[in-house]
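>>> Test case, fold it:
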Amino acid sequence: MTPSPGAAQPLPAAELLARSHRLGADPRNTNYAGGNTSAKGLAPDPVSGADTELMWVKGSGGDLGTLTEPGLAVLRLDRLRALAEVYPGVEREDEMVAAFDYCLHGKGGAAPSIDTAMHGLVDAAHVDHLHPDSGIALACAAEGEALTAECFGDRVVWVPWRRPGFQLGLDIAEMKRANPRAIGCVLGGHGITAWGDTSRECEENSLSIIREAERFLVKRGRPEPFGPLLEGYGPLPDDERRARAAALAPLLRGLASTDRVQVGHFTDSAPVLDFLARAEHPRLAALGTSCPDHFLRTKVRPLVLDLPASAPLDEVTARFGRLHEEYRAEYAAYYDRHADTDSPAMRGADPAIVLVPGVGMFSYGKDKQTARVAGEFYLNAINVMRGAEAVSSYAPIDEAEKFRIEYWALEEAKLRRMPAPKPLATRVALVTGGGSGIGKAVAHRLAAEGACVVVADVNAGSAAEVAVELGGADRALAVTVDVTDEAAIAAAFREAVLAFGGVDLVVNNAGISISKPLLETTARDWDLQHDIMARGSFLVSREAARVMTGQGLGGDIVYITSKNAVFAGPNNIAYSATKADQAHQVRLLAAELGEHGIRVNGVNPDGVVRGSGIFAAGWGAQRAAVYGVPEEELGEFYARRTLLKREVLPEHVANAVFALTGGELTHTTGLHIPVDAGVAAAFLR
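Next comes the predicted model:
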């Protein structure tokens, strides 16, 4: 019988998950989503109930540190090992991945990865395949084989580079048979593999290889493997460095998005800055990254600025334009050198990694996590280069092999299986007043549609709470900003571009409301109302336009105005006049920014009582008094006076913002959408 969904995990699977989590928790052991682990053992056949020898192995995709049971592929070992008898040879070994499906046990769990053969063919109960920086440093050193022997003796054996696949599994299995004292191997140009009779022994052997390699590189290595410091290439002072990074971020994101829009990530970590300050960094960067996992994320090599840190910004900008053109031409030539009739189409010629001496590293991907991980992988590559150069010279696999990995048909098939992107994927939104009410609802809707969201609010706590609700640092950023303060707005946009690479979509929502008759409205009331909403919207839109024009990717600016922008009601002079100002800003900016592909539109809500920060702060009581209804019935009162007799909620306003920005209204600008359930007096004429 098939085990019930709530059945306990078999012991080998439970041990495997625990081991995987420990190994994956330490970045010294393997990179994100890199490597795989396995365990062999007995479990009942789902049909006969007889004990069957199985293997649990991390499936395709996923990360060791967060691996769960559904992420394991479960295969019958008898069938898996029998594949060796029908293996057609290295020229056709990609066909073996499809054959793994015929070895699955029951429903089989996750899809088996290309490394399944390595685990199944090696005669050991437990196997770890990992990508530690120290192991890859030996694997990518010019004298890697000799250094491996010097470091480990006969306990760890060298296996020459071979692309991951069935033949590599056969190679490792044969090496283990020929070297019975070996606890593992260094895979040339790739990583390490270790094994053991028990899960604990396997883990201890993996960690022993990694730590011994670390100690060997330190003890045996020469100082300053990246060469002497280059004059003028050292890190800029902290504030100057971050300001320069923020100034460059929109330009670089625009260049990196020439073929398809990307999200960005920035780091100025000490290892990156030191690498870029040294004489050998141009040579090493040109050699490209190392482990196959690395250049799948980072592309074959980075784009490197060849100017000192103190170069004037206009000179840097012009130089990046030329370097980007050269990079694209070189990448296209790389593709043409190695592509054949069966190769997938070129996926784009823009860099995934951009290195700026004195400033840091910008990395790019289809979302924030992918961009961040690409940067982490290049940091891994820097560590590998340092280790290899310390004991030998850095010698990654050759370009043709890199191309075979990057444009592998199996990788292409994996990309095609990925779900379609959400409508706002790759877009970065900034929502003012995003900590409550309409702004919070807008932030949630934009994030749900795939956007990265900067939650900007004068209340730091509210902004932080919403950012956590949206999914944390890879999805959202909280910034504290008073929209009447030019410096605070500029700082908020600097944080946004450093977090996500740029800004594409801005929602002017921050506001207050002062409801008083004309004779009771003070000049201070008038100034405060206009400073926050009219002046604040102008300042935010101006900063947004600077970033968006710098990117060259177009963009959206949406104003949350009000039906009061066109409707004349009593006791509301300051608020309604301000909303009319905002409404005309929409028209003016739509006319001015259209040539840059920036669309400017507005949403005119009315009667948004529930969940509204403005109504909760006293506006509700004031308006209820004007209309002579209890405050708790104000929402119903507003609904009764509409044509549709429906109450308007923050989520309805958020729906309109998405309708304007989600990709269907690509030719619409200067529009105001009423979200008021039908107020005839506020019809737009």
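>>> drop to CA atoms for contacts and neighbour counts, all remaining ones
Noted.
>>> ok, and what's touching the strand or helix carrying Trp195?
Using DSSP states H and E, Trp195 falls within strand 191-196. Contact with strand 191-196 is made by 124-132, 135-136, 139, 183-187, 201-203, 205-206, 291, as judged by CA atoms under 8 Å, 6 or more residues apart in numbering.
>>> so of these, which ones are in helices?
Counting by DSSP state H, the contacts of strand 191-196 place 135-136, 139, 201-203, 205-206 in helices.
>>> Distance to Thr561 and neighbour count added to the residues you listed, as CSV?
Formatted as CSV, the ones in helices among the contacts of strand 191-196 follow (distance: CA to CA, whole Å; neighbours: other CA atoms under 10 Å):
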residue, distance to Thr561, neighbour count
Gly135, 59, 33
Ile136, 57, 31
Ala139, 61, 33
Glu201, 65, 16
Cys202, 63, 26
Glu203, 60, 22
Asn205, 64, 23
Ser206, 61, 26
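>>> Let me know the closest of these to Val218.
Nearest to Val218 out of the ones in helices among the contacts of strand 191-196 is Gly135 (CA to CA; 13.0 Å).
>>> Tell me which residues touch the closest one, please.
186, 191-192, 209-210, 213.
>>> And this one, please, so the two structures can be compared:
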Amino acid sequence: MTTARQTVDALLERSNALGADPRTTNYAGGNTSAKGTDTDPVTGQDVDLLWVKGSGGDLGTLTEKGLAVLRLDRVRALRDVYPGVEREDEMVAAFDHCLFGGGGAAPSIDTAMHALVDVPHVDHLHPDAGIALATAADGERLTREIFGDAVVWVPWRRPGFQLGLDIAAIQEQNPQAIGCILGGHGITAWGDTSQQAQQNSERIIREAQTYLDTHGDSRPFGAPDASRHALPEAERRAKASALFPVIRGLASTDAPTVGHWTDTEDVHEFLAGSKLEGLAALGTSCPDHFLRTKVRPLVLDLPADATTEEQVARLRELHETYREDYTAYYERHADQDSPAIRGADPAIVLVPGVGMFSFGADAQTARVAGEFYVNAIRVMRGAESVSTYAPIDEAEKFRIEYWALEEAKLRRRPAPKPLATRVALVTGGGSGIGRATAERLVAEGACVVIADLNLENARTAAEELGGADHAVAVRVDVSDEDAVQQSVAEAVLAFGGLDLVVNNAGLSLSKPLLETTAKDWDLQHDVMARGSFLVSRETARVMIEQDMGGDIVYISSKNSVFAGPNNIAYSATKADQAHQVRLLAVELGAHRIRVNGINPDGVVRGSGIFAGGWGASRAKVYGVKEEELGEFYAQRTILKREVLPENVANAVFALTAGDLSHTTGLHVPVDAGVAAAFLR
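Below you'll find the predicted structure:
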């Protein structure tokens, strides 16, 4: 007899295997289940249970915590109180009364399907090949032709209790069947063992894909239009980085977003096809797809070689039209019980020759939206290759997009963090103050580009902060104009634009005036004065194009106002940075870009500058041991406290998190109190 532990372990193994391939099921889509027995701790008797992936989980990364656990007899008893399709949403709340013990994750709308189908193991998936058949105009005929009576066609029905009843009846009436194609939606398969269910799911997907490959038209998107072919890679990347801030600003009209750029063969094949506009206008079909991509994308109707200026002007026109059309779509279908419109901006923007731009409330959501639209492209390719793509109609899409259950799911999301949707660039971000700042910004919800001369340090920091959905690394010599421009372009391609810039890169050589060479002077001014000027100029271009405001923060120094000994070059360049703050605050204020500075005392711990020789030089100047330098600095302050990298990072957060929204041109001392550096 199979134990509950074995049942759960087999379910998780199957789920992870099926969820590992995005062509099998999309991120956070589909669900799997297993039925078995466990001991009721109250009665000591065996009880029949259903373990099913809960709401919002992802099959590829599913763990036991992501399973809802319900008493099977109680779920099936709901058939006796089911009030009918017009009130079927009430059944989701009823699932809570069927939970076993703590119940695990919240049950999803598909729970009924898994409970009512009288087979031990059930999979519901959204494979590209399966949805291609599900959205083909003659999908029912194709299903019979491909599978005979092994797979049954189910006409479109919105997910819910009635769909569960329908599939249960079909399984009972077709004992020879291994599963079904759900019109407009996906597939469901089952088996007597976990292994058999997985094999049946994979068989349906494999045979569907084989049929599409062997019977499909080689040009499902129509004749390729040479004027919309992908541009050469370097030109494509340059155009994408130029357009992205503009597009992100447009997509953030109602609410700020983060962006993702997709530059794959699938996307470019679709963008170059003569059917592009017609297919894009039909929108996606699978509920999981259009919930994340919106009902349809915005398509730029210009050739790939149009100038950036022409593209920007046309994008602005099309955006206005898109917003009007989306608002009209909402008004056509909304009734008094519908949730309020959630914003009329596109989630997907398609630019022939350049690629796809997708948007969301964070980097992962933006990336996943793009992945979903790639799934939709593959679905359209399959359907068009053997038939005609015929997604569910607009009214049905609206019913799901503005479904009360989806609205409830959105309300359960945690409140956004203070820096959510903000994209930051931190120079010198691989160590010391820069690294601490990057850590704090990511912790507060920002996406961070860690720019550093030492790319290895930057990459290590980015990986430790969670990888590409949270932080990316770029190499930059801030004194090199071309390198700064390239690093800003890479930052834009990573997350769609820039909102928050921290000019932190620096170095220092401690020498008295007569020992300071012109080379010493030029090096420090090149890195800090020239470098921060270049970074501010290039990032301000991006912020102005976005038209979303922004923050530029200079990590200057108390030495910008304090006449410390043997420090002429360093202190002079820090004074230069301090005045850049004032000048740029005035110049950029009209664009809602705030510019502020932070004046730390010497930060010894974790500092690349101090570790690189500056610490030994300053210790010699003050006549202390290098390892005692931090304590020496602390004792000369009013508060008698050493300044640490995280203290500076805290000040960056305070300046940029929103509470100081009306502050610009300010210098914040983070020096534990150095009276000689008081600003007044």
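>>> thinking again about what came up before, just name the closest of the ones in helices among the contacts of strand 191-196 of the first structure to Lys366 of the first structure, please.
Nearest to Lys366 of the first structure, judged by CA to CA, of those is Ile136 at 26.7 Å.
>>> In space, what's closest to that closest one - neighbours in sequence excluded?
Counting by CA to CA, 6 or more residues apart in numbering, Gly191 is the residue found nearest to Ile136 of the first structure once chain neighbours are left out, at 4.9 Å.
>>> swap in Glu412 of the first structure?
Pro344 (7.0 Å).
>>> In three-state terms, label the equivalent of the one you found over in the second structure for me.
In the second structure, the residue matched to Pro344 of the first structure (TM-score structural alignment) is Pro339. Look at Pro339 of the second structure: counting by DSSP: H, G, I helix; E, B strand; the rest coil, its state is coil.
>>> Next, count neighbours for Pro339 of the second structure.
Applying other CA atoms under 10 Å, we find 15 residues neighbouring Pro339 of the second structure.
>>> got the contact list for His229 of the second structure?
His229 of the second structure neighbours (CA under 8 Å, 6+ apart): 268-269, 271-272, 304, 352-353.
>>> typed the wrong thing, it's Thr484 of the first structure
Counting by CA under 8 Å, 6+ apart, Thr484 of the first structure makes contact with 531-532, 535-536, 539.
>>> about what we covered before: for the residue nearest to Glu412 of the first structure, list the residues it contacts.
With CA under 8 Å, 6+ apart, Pro344 of the first structure has these contacts: 407-409, 412.
>>> Ok, Tyr570 of the second structure next?
In this structure, Tyr570 of the second structure makes contact with 508-510, 521, 524-525, 559, judged by CA under 8 Å, 6+ apart.
>>> Next: Glu631 of the first structure.
620-621, 624-625.
>>> Please report how far the alignment partner in the second structure of it lies from Phe610 of the second structure.
Residue correspondence to the second structure (TM-score structural alignment): Glu631 of the first structure is matched to Glu626. Look at Glu626 of the second structure and Phe610 of the second structure: by CA to CA, to the nearest Å, they are 9 Å apart.
>>> one step back: from Val604 of the second structure, how far out is the match of Glu631 of the first structure?
Distance, Glu626 of the second structure to Val604 of the second structure, by CA to CA: 10 Å.
>>> joint contacts of these two?
Gly615.
>>> Tell me how many other residues surround the residue nearest to Asp576 of the second structure when sequence neighbours are not counted.
Among residues not flanking Asp576 of the second structure along the chain, Ala529 sits closest, at 6.0 Å (CA to CA, 6+ apart). By other CA under 10 Å, the residues close to Ala529 of the second structure number 24.
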